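Asker: return atomic coordinates for the entry below.
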Amino acid sequence: MTDYFIQAFIYLIAAVVAVPLAKRFGLGSVLGYLVAGVVIGPMLGLVGQETTTIQHFAEFGVVMMLFLVGMELDPRSLWAMRVRLIGMGGLQVLITAAAGTAIAWWLGLVWQASLAIGLIFALSSTAIVLQTLNEKGLTKTDGGRSAFSVLLFQDIAVILMLAFIPLLALPELAGEGGNYAEHGSLSLVEGMSAWLHGLVVIGAIGFVIVGGYYLGPLLFRYVVSSGLREVFTAAALMLVIGIAALMGLVNLSPALGAFLAGVVLANSEFKHEIEANIEPFKGLLLGLFFITVGAGIDFQVLASQWATVLALGVVVIAVKGVLLFGLATLFGVRSSNGWLFTLSLAQAGEFGFVLLTYSVQSNVIPFNVSQVLSLVVAFSMFVTPLLFIAYDRLVLPRYQTTNNNKRDADTIEEQAPVIVAGVGRFGQVVCRLLRANNIPIVALDLEIKQIELLRYIRIKSYFGDASRSDHLETAGIAHARVLVVAIDDRERAVDMVKHVKHYYPNVWVLARAFDRGHCYQLREAGADDVTREVYHSALELGGHTLTAMGVHPMRAKQMTDAFEQHENAHEDVLFEAWKEIEEGISFSPRYGELFMKLEEALSTSMQHGVEKPNQEDEPTWTPPEQAPEGNR
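Answerer: Predicted coordinates:
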């Protein structure tokens, strides 16, 4: 028992020390985990043969990650990405597999082994890419969504690869994989005919979808009635583990099954609670997986074959990069998004280790070749965080220095009942308040830095011009309940309100105004509710000023409330007067005369209309000390 505690302590202390250091130097958590694995494994020898076993267990972190990713989508969003899922993902796998096959055959391997190697290196690392995109707030970018589409197709393709690889078996390798093989896993479909196998697979997928939709809510309502949080956590884990086990029993990808279950539960009332309970386990298991990748590097093979490993690793990244960049251009993923898509998927993936092991067991790839290829896979995964750093420091600054208006707008693939146009200092507060209350929103802005900030705190936001009707339509204005207009251009804001209220009169429009005149323009355009951006903060500060001058806080609050009530009571009078003025507020003596009369009424209200608080109702309060005469 003590040995397990010591091993767990070694893995945990490696993560605790290395990851914060990597984050501090801007290297990302994934690279920190990989370095930690190299230090405790090949360098210090603190961990050994158990690494492979732990890695299989830690791969469950990928399953949990895809479950959580699925919960961020819904069937409508999944259908919207079908072109990139099938088109871009399918082409990527086919073209990359063909290129890998050609290179392996050119290097002297038989065509069967070459084809298996091509399939292996067509895959990318779901764990590293999604984790890093999530950390950097890039999952909602055009490049991030395209990368996710390809990764999802790759996870589906793994199923077909596992079925196809045994057909490539080489008689001369018979028996070579014996020492490398593992105990077979339990399967319900082993020995079944093809048509019966297909029916079982369809039944399993149908059970996940139907059961998740109908039985999932019943399960969580039953668990919630117990009032025990730990039971809810157990139920969430039971759901994910059970789906993974079911998929494994019918020879499907557990990650794919978990993703489907997440999509089914995306609109569940328990969505946020499930995410909160699963997230810590996902993070720990993914971190453990990355550590085992670093710890599993065989330095003896690396020392004897380092030149080959380095050369092949560079070739893999370069060839995949060229092909991915071509696909990005073909599917319209341009500028920095095209580079993000290219650099994020240029590596081999964790499923490469699985397929290499399976290929040796199936007598397709020689054992000595698989050892070198395993190092190539690990090397490419190790380099991936560095590619993301290159994207941050070399690619993004180049595109951010150009005019943002020339940047291609993001493809909006998600909709919400609330659309926020403009996410500057005003719009951000609105977004955070809505997000804190679990109200779905879609935010649009032309300032890329503001968009990236919101993505970092997991608010759906897109680069685009909200005043353009096509962008609003894509964001779902036809089905939205509320539109918040907080853009920094007065005229565009007014035009936008006019357009929306004309074509979508049922949408409730709330707008930010810069001043009183802009407030009236927005009201005239049809806005249902208008707030001046500095009005309430200035009123609050005025109340603090009264308190600082010795007015009791309760009386100061009454006076500010009376001020606001007076403003609201006469707002319509001023608005009607403004509509009759052609030259505007600043140039109209008639408006100024009316305004001054209302100011006199306000002063009278302040002096006589506000009752002083009763002595017994006043809390204990000491007025601020007066400043010395010389400082006044």
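
Asker: going forward, measure contacts and count neighbours with C-alpha atoms only.
Answerer: Noted.

Asker: buried ones in stretch 253-272?
Answerer: Applying a neighbour-count criterion of 16 or more other C-alpha atoms under 10 Å, one finds 253-268, 271 buried in stretch 253-272.

Asker: end to end, how far does it reach?
Answerer: The straight-line separation of the ends of stretch 253-272 (C-alpha to C-alpha, to the nearest Å) is 25 Å.

Asker: and what of stretch 499-516?
Answerer: End-to-end span of stretch 499-516 (C-alpha to C-alpha): 22 Å.

Asker: quick one: the residue nearest the centre of the chain from residue 132, how far?
Answerer: When C-alpha atoms, centre = their mean is applied to the chain, the residue found nearest the centroid is residue 139 (4.1 Å). Here the criterion is C-alpha to C-alpha. By it, residue 139 lies 9 Å from residue 132.

Asker: cool, and residue 454?
Answerer: Distance of residue 454 to residue 132, computed by C-alpha to C-alpha: 16 Å.

Asker: might you report the residue contacts of residue 64?
Answerer: Applying C-alpha atoms under 8 Å, 6 or more residues apart in numbering, one finds that residue 64 lies in contact with 240, 255, 258, 278, 282.

Asker: just residue 113 next, same as before
Answerer: Contacts for residue 113 (C-alpha under 8 Å, 6+ apart) come out as 168, 364, 365.

Asker: just to revisit the earlier point, just the buried residues of stretch 253-272: which are in helices?
Answerer: Using DSSP state H, the members of the buried residues of stretch 253-272 that fall in helices are 254, 255, 256, 257, 258, 259, 260, 261, 262, 263, 264, 271.

Asker: now residue 240: how far from residue 165?
Answerer: Between residue 240 and residue 165 the distance, using C-alpha to C-alpha, works out to 28 Å.

Asker: residue 511 should be in a helix, yeah?
Answerer: No - if the criterion is DSSP: H, G, I helix; E, B strand; the rest coil, then residue 511 is strand and not within a helix.

Asker: now show me the structure for the sequence below, then we'll compare the two:
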Amino acid sequence: MHGSGDLGTSGFSDALVILGAAGIVIPAFARLRISPIIGFILVGALVGPAALGAMGNDYPWLNFITISNPESIEPFAELGVILLLFSIGLELSFRRLWTMRRLVFGVGAAELFGAAAIIGVALHLIGQGWQGAIGLGLALALSSTSLVIPLVGTRSAVGRSALGMLLFEDVAIVPIVFLLGAMAPHSAEAGLGALAQTLALGGLAAAGLLIGGRFVLPRLFAQAARTKSPELFLAACLLVVIVSSLITSAVGFSPVFGALIAGIVIAETEYRGEVEVMTAPIRGLGLGIFLITVGMTLNIRLIIGSWQEILLAVVGVLVVKAVVTATLLRLEGARPAVAAETGVLMASPSETTLIVLSAAAAAQLIRPETAAFWQIVTAIGLTITPLLAKLGRMAGRRVDREAPQRVSSALKEGGTGKVVVLGFGRVGQMVADMLTAHGKDYVAIDSDIDAVSAAASDGYAAIFGDVSHPELIERLQSGTPNAFILTMDNPVLVATLTHRLRDAFPDLPIIARARDTTHAARLYKAGATDAVPETVEASLQLAEAALVDLGVAMGPVIASIHQKRDELRGQIKLEADMEEAPRQLGRRRLRDAS
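Answerer: Okay, here's the model as predicted:
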């Protein structure tokens, strides 16, 4: 640890460690296709006071690559979580919140208190006092908003289900902390009165922010936009977030609650998109700092010494929460795949679990060593959240056995020879409109049940299906389609799916959406008949509009655009063939030699 005289050097070295972690962890883990969440937590565990940081006195040079003052970076970590909740609010609206009321206050409340009751009873049966068991049950039943939502978003069925439950947990955190304070041996009655007062003040503060924000924020952002200064606009964004957080914090609620309300209010204005773009870099860096602080709570020596108890505790918490969440969602009417995936995703504890554990320890409901044990369990749970997301998707695919059959039936209805549109967002719907206009039958497949339901209600031939599931491709083979159009905005998935479809359908046209010319070349190598780069098409459309506006006749313009498009496609295909030729020659020589 640095001494007080090295305070400036300490802060500078801490900043270098954090920025270095962000610059190294994100690209390295992205290349390995691993979530950077794990990387940040591992960096925190490595450079924190329980690992290399403890060796700073013996090896002074380690002070420059370790976090010497963990408390000094906590405000930045809290700012990252606040900005994350603010961005979640930007994706919501009052109408959407109203439609989610059953999910928030029904399933959300049942999930939190149901999981807490089961965990608490289990801990009480193995010797924990009932007051401590209640505190631990409520703490461990919480799930991580800051990790779950970035992994699944808020637009999918899984994301919406998770968001509804997480919103209730974010609101419930303050009453939980007050409840634990009221259960303390030295305060039997004062805590309940303070809780009622805080809830009343919190309600007034929320109402004030919602009502006042609708009048103040549009004017504030309009003034900032007129200056045409990105810096001033960013300053206005941060001012709104910080003031809202301070207001809810002043009345006893969590600052993230104020940030969430601010985001919801701004979501109703025309400045939502610009605000989201401006705050994204700071939000990402702040979240990385928060994850580093989580990693610092991992005591490697304690984990090694008690690995069996810790493993049992982690597995027990994950199983209880996954089963409770999935069961409640099924009772509420969610599809089996959505319930299974959401249950596994929501199984790990939360960063707010650490807050509740501290409150329980401060109220003397649990011993300090007990709190330290469950802090390690929480940190491990947060670390494996990205892995749980993948396991959840796998569980959802295994549970939902009906999707492949629906695909096969849809392809056979009304005869064979339909075009299969994979991905049904805005691009997919436009493709479907053009196919219909020219009398071509199609069936659209998408893994977002909300998008499928909305499209089906609008009259589109859309069905649910996970295109990455191998069994679905087998059902496509039994349905005899006559072409595939891939419209997903996911370069890796499009390339993988193109390769699988070409293996399964050697002779059918495969037309794929590409992000740029480099991605298009990859798709041609994977077997695409045609790859359409977004950047090229946008450039051609701009050129076409400019030439027509300049007075050039429409006929020659269209002819030249088609000629340029064919020329560019030929160049991309040629580059792909030239890269693939040496590989094919090497494979042929290897076969001949064997």
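
Asker: re the thing from before, preserved in the second structure, out of the contacts of residue 113 of the first structure?
Answerer: With both residues aligned by TM-score structural alignment, their matches' C-alpha atoms under 8 Å as the criterion, the subset of the contacts of residue 113 of the first structure whose aligned partners also touch in the second structure is 364, 365.

Asker: from the contacts of residue 113 of the first structure, pick the one nearest residue 348 of the first structure.
Answerer: For residue 348 of the first structure, the closest of the contacts of residue 113 of the first structure turns out to be residue 365, at 17.1 Å, with distances computed as C-alpha to C-alpha.

Asker: name the helices or strands packed onto the longest helix seen in the first structure?
Answerer: As assigned by DSSP H, the longest helix anywhere in the first structure is helix 299-330. Based on contacts counted as 3 or more C-alpha pairs under 8 Å, 6 or more residues apart in numbering; DSSP states H and E, the elements that helix 299-330 of the first structure packs against are helix 89-106, helix 335-344, helix 367-390.

Asker: in the second structure, which residue range corresponds to the second one?
Answerer: Same thing as helix 335-344 of the first structure. Helix 335-344 of the first structure corresponds to residues 336-345 in the second structure, going by TM-score structural alignment.

Asker: now the helices: where do they sit in the stretch 401-550 of the second structure?
Answerer: 402-412, 426-437, 449-457, 470-479, 491-504, 517-526, 534-549 (DSSP state H, counting those that start in this stretch).

Asker: give me the helices and strands touching the second one, please.
Answerer: Looking back up the chat, that one is helix 426-437 of the second structure. For helix 426-437 of the second structure, the packing partners by 3+ C-alpha pairs under 8 Å, 6+ apart are strand 419-422, strand 442-446.

Asker: how far is the last one from where the chain is centred?
Answerer: Going back to what we said before, that points to strand 442-446 of the second structure. 25 Å (C-alpha atoms, centre = their mean, to the nearest Å).

Asker: name the nearest residue to residue 32 of the first structure, sequence neighbours excluded.
Answerer: When the adjacent residues along the chain are set aside, residue 32 of the first structure lies closest to residue 19, with 4.4 Å between them (C-alpha to C-alpha, 6 or more residues apart in numbering).

Asker: helix or strand: which one has the equivalent of the one you found over in the second structure?
Answerer: Residue 19 of the first structure maps onto residue 26 in the second structure, with residues paired by TM-score structural alignment. Residue 26 of the second structure is located in helix 7-31, with elements delineated by DSSP states H and E.

Asker: the helix or strand following that helix vs the first structure, mean deviation?
Answerer: Using DSSP H and E, the helix or strand that follows helix 7-31 of the second structure towards the C-terminus is helix 36-47. When the first structure is superposed, helix 36-47 of the second structure averages 2.1 Å from its matched positions, counting by mean C-alpha distance after the TM-score superposition for the first structure.

Asker: between helix 7-31 and helix 36-47 of the second structure, find me the angle.
Answerer: Helix 36-47 of the second structure runs at 140 degrees relative to helix 7-31, counting by axes from the mean of the first three to the mean of the last three C-alpha atoms, to 10 degrees.

Asker: need the residues that contact helix 36-47 of the second structure.
Answerer: Contact partners of helix 36-47 of the second structure, identified using C-alpha under 8 Å, 6+ apart, comprise 21-22, 25-26, 29-30, 51-53, 65-67, 147, 288-289, 291-300, 383-384, 386.

Asker: what does residue 39 of the second structure align to in the first structure?
Answerer: Following TM-score structural alignment, the counterpart assigned to residue 39 of the second structure within the first structure is residue 32.

Asker: how near is that match to residue 360 of the first structure?
Answerer: In this structure, residue 32 of the first structure and residue 360 of the first structure are separated by 31 Å, where distance is defined by C-alpha to C-alpha.

Asker: show me which of those two is the more surrounded one.
Answerer: Each of residue 32 of the first structure and residue 360 had its neighbours counted (other C-alpha atoms under 10 Å), and the higher figure belongs to residue 360 (27 against 24).

Asker: mind checking how far that one is from residue 48 of the first structure?
Answerer: As defined by C-alpha to C-alpha, residue 360 of the first structure lies at a distance of 22 Å from residue 48 of the first structure.

Asker: before we move on, what about residue 433 of the first structure?
Answerer: On the measure of C-alpha to C-alpha, residue 433 of the first structure and residue 48 of the first structure end up 49 Å apart.
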